[in-house]
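1. Quick one, what's the 3D model for this:
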Amino acid sequence: MTIKEKQQEIVEEFAFLEDWEQKYEYIIDLGKELPGIPEDKKKEENLIKGCQSKVWIDADFKEGNLYFNADSDGILPKGIVSLLVSIYSGHPTQEILDSDFAFISEIGLQEFLSPSRANGLMAMTKQIKFYAVAFQLKT
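-> Model (predicted):
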């Protein structure tokens, strides 16, 4: 499944949720399913700057694809980063770079978040693109 297809699937799933309380619960449930990252990966270089909570994103490049692992000490940011990991992990760097984050607006996530959490979300998306650029340069 492509990144675009995964994004569309998320948009469709959110469309079935009636209100923001249900959407909030859905995001929290996603976070509960996130395996997290080992303690040794929770280092400064993997910490996302600009997040209200601590959020770590780590990446590995295997067989032409970029794989993300993430964790957070906050329940909502953990759900948000889990959503991003589920969409972008396991894809080639070029596909990640060619993708956009329009689905975030389509599901209304930014309007639902406080300004500081919205800034954190944007910092997470920038980090994903940064990893794609960095690993693309290595190949």
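2. hey, let's count contacts and neighbours off CA atoms from now on
-> Noted.
3. Of all the residues in whatever helix or strand residue 127 lives in, which ones are buried?
-> Using DSSP states H and E, residue 127 sits within helix 115-138. Within helix 115-138, the residues scored as buried using 16 or more other C-alpha atoms under 10 Å are 117-125, 127-129, 131-132, 135-136.
4. Nearest spatial neighbour of residue 11, chain-adjacent residues omitted?
-> Excluding its sequence neighbours, the residue lying closest to residue 11 (C-alpha to C-alpha, 6 or more residues apart in numbering) is residue 107, at 5.7 Å.
5. Point out the other elements, helices or strands, that the helix holding residue 127 touches.
-> Contacts defined by 3 or more C-alpha pairs under 8 Å, 6 or more residues apart in numbering; DSSP states H and E place helix 115-138 against strand 55-62, helix 75-88, helix 93-98.
6. Pull up the gap between the residue positioned nearest the centre of the chain and residue 100, please.
-> Taking C-alpha atoms, centre = their mean, the centroid of the chain lies closest to residue 84, which sits 2.2 Å from it. To residue 100, residue 84 is 12 Å away according to C-alpha to C-alpha, to the nearest Å.
7. I'd like the structure of this one too, to check against the first:
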Amino acid sequence: MTLKEKQQEIVQDFAFLEDWEQKYEYIIDLGKELEGLSPEKKTDANLIKGCQSKVWIDADFKDGILYFNADSDGILPKGIISLLVSIYSGHSTQEILDSDFDFISQIGLQEFLSPSRANGLMAMTKQIKFYAVAFQLKK
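-> The predicted model follows:
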């Protein structure tokens, strides 16, 4: 499945949810499915700056494909980073760099979040793009 198809699938999933309470529960459930990171991966280098909660993201680059895993000490941020990991993990650096984050506004996520959480979401998306740029340069 392409990155764009994954984004569209998330938009469709959110369209079936009637209100923000259901959307909130869906995001939290996504976080519960996240594998998480081992304690040795929860380093300052993997910590995303700008998040209200602690959020860590780790990336592996194999055969031209980026794989992400993440964790958070907060249930909502863990769900949000899980959503991003499910979309962006398993794609080439170029596909990630060519993608946008329009699906976030399509599902209304930024409007639902407090300003500090919205800033954290932006920090998460920037970190994913940063990894894509860094590994693109290593090719």
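8. Give me the TM-score for this pair.
-> Here the TM-score for the pair of chains, by TM-score structural alignment, normalised by the length of structure 1, is 0.99; 139 aligned residues with a C-alpha RMSD of 0.3 Å.
9. circling back: the buried residues of helix 115-138 of structure 1: which two are farthest apart?
-> For the buried residues of helix 115-138 of structure 1, the maximum inter-member distance is 28.8 Å, found between 117 and 136 (C-alpha to C-alpha).
10. Mind checking what helix or strand follows the one helix or strand residue 105 of structure 2 maps to in sequence?
-> Here residue 105 of structure 2, judged by DSSP H and E, is contained in helix 102-106. On the C-terminal side of helix 102-106 of structure 2, the closest following helix or strand by DSSP H and E is helix 109-112.
11. Provide the contact partners of that next one at residue level.
-> Residues external to helix 109-112 of structure 2 that are found in contact with it (C-alpha atoms under 8 Å, 6 or more residues apart in numbering): 20, 104-105, 118.
12. let's go with 6 Å and repeat that
-> residue 118 (C-alpha atoms under 6 Å, 6 or more residues apart in numbering).
13. give me the number of residues near residue 44 of structure 1?
-> Residues within reach of residue 44 of structure 1, counting by other C-alpha atoms under 10 Å, total 9.
14. Trace it over to structure 2, please.
-> Under the alignment (TM-score structural alignment), residue 44 of structure 1 maps onto residue 44 of structure 2.
15. Would you mind measuring from that match to residue 73 of structure 2?
-> Distance of residue 44 of structure 2 to residue 73 of structure 2, computed by C-alpha to C-alpha: 14 Å.
16. Ok, residue 38 of structure 2 next?
-> 13 Å.
17. ok, for residue 131 of structure 1, nearest residue in space, not its chain neighbours?
-> Nearest non-adjacent residue to residue 131 of structure 1, counting by C-alpha to C-alpha, 6+ apart: residue 59, 6.9 Å away.
18. Quick check: the one you found vs residue 9 of structure 1, distance?
-> Here residue 59 of structure 1 is placed at a distance of 23 Å from residue 9 of structure 1 (C-alpha to C-alpha).
19. neighbour-wise, which of these two wins?
-> The neighbour comparison of residue 59 of structure 1 against residue 9 (other C-alpha under 10 Å) goes to residue 59, with 17 against 14.
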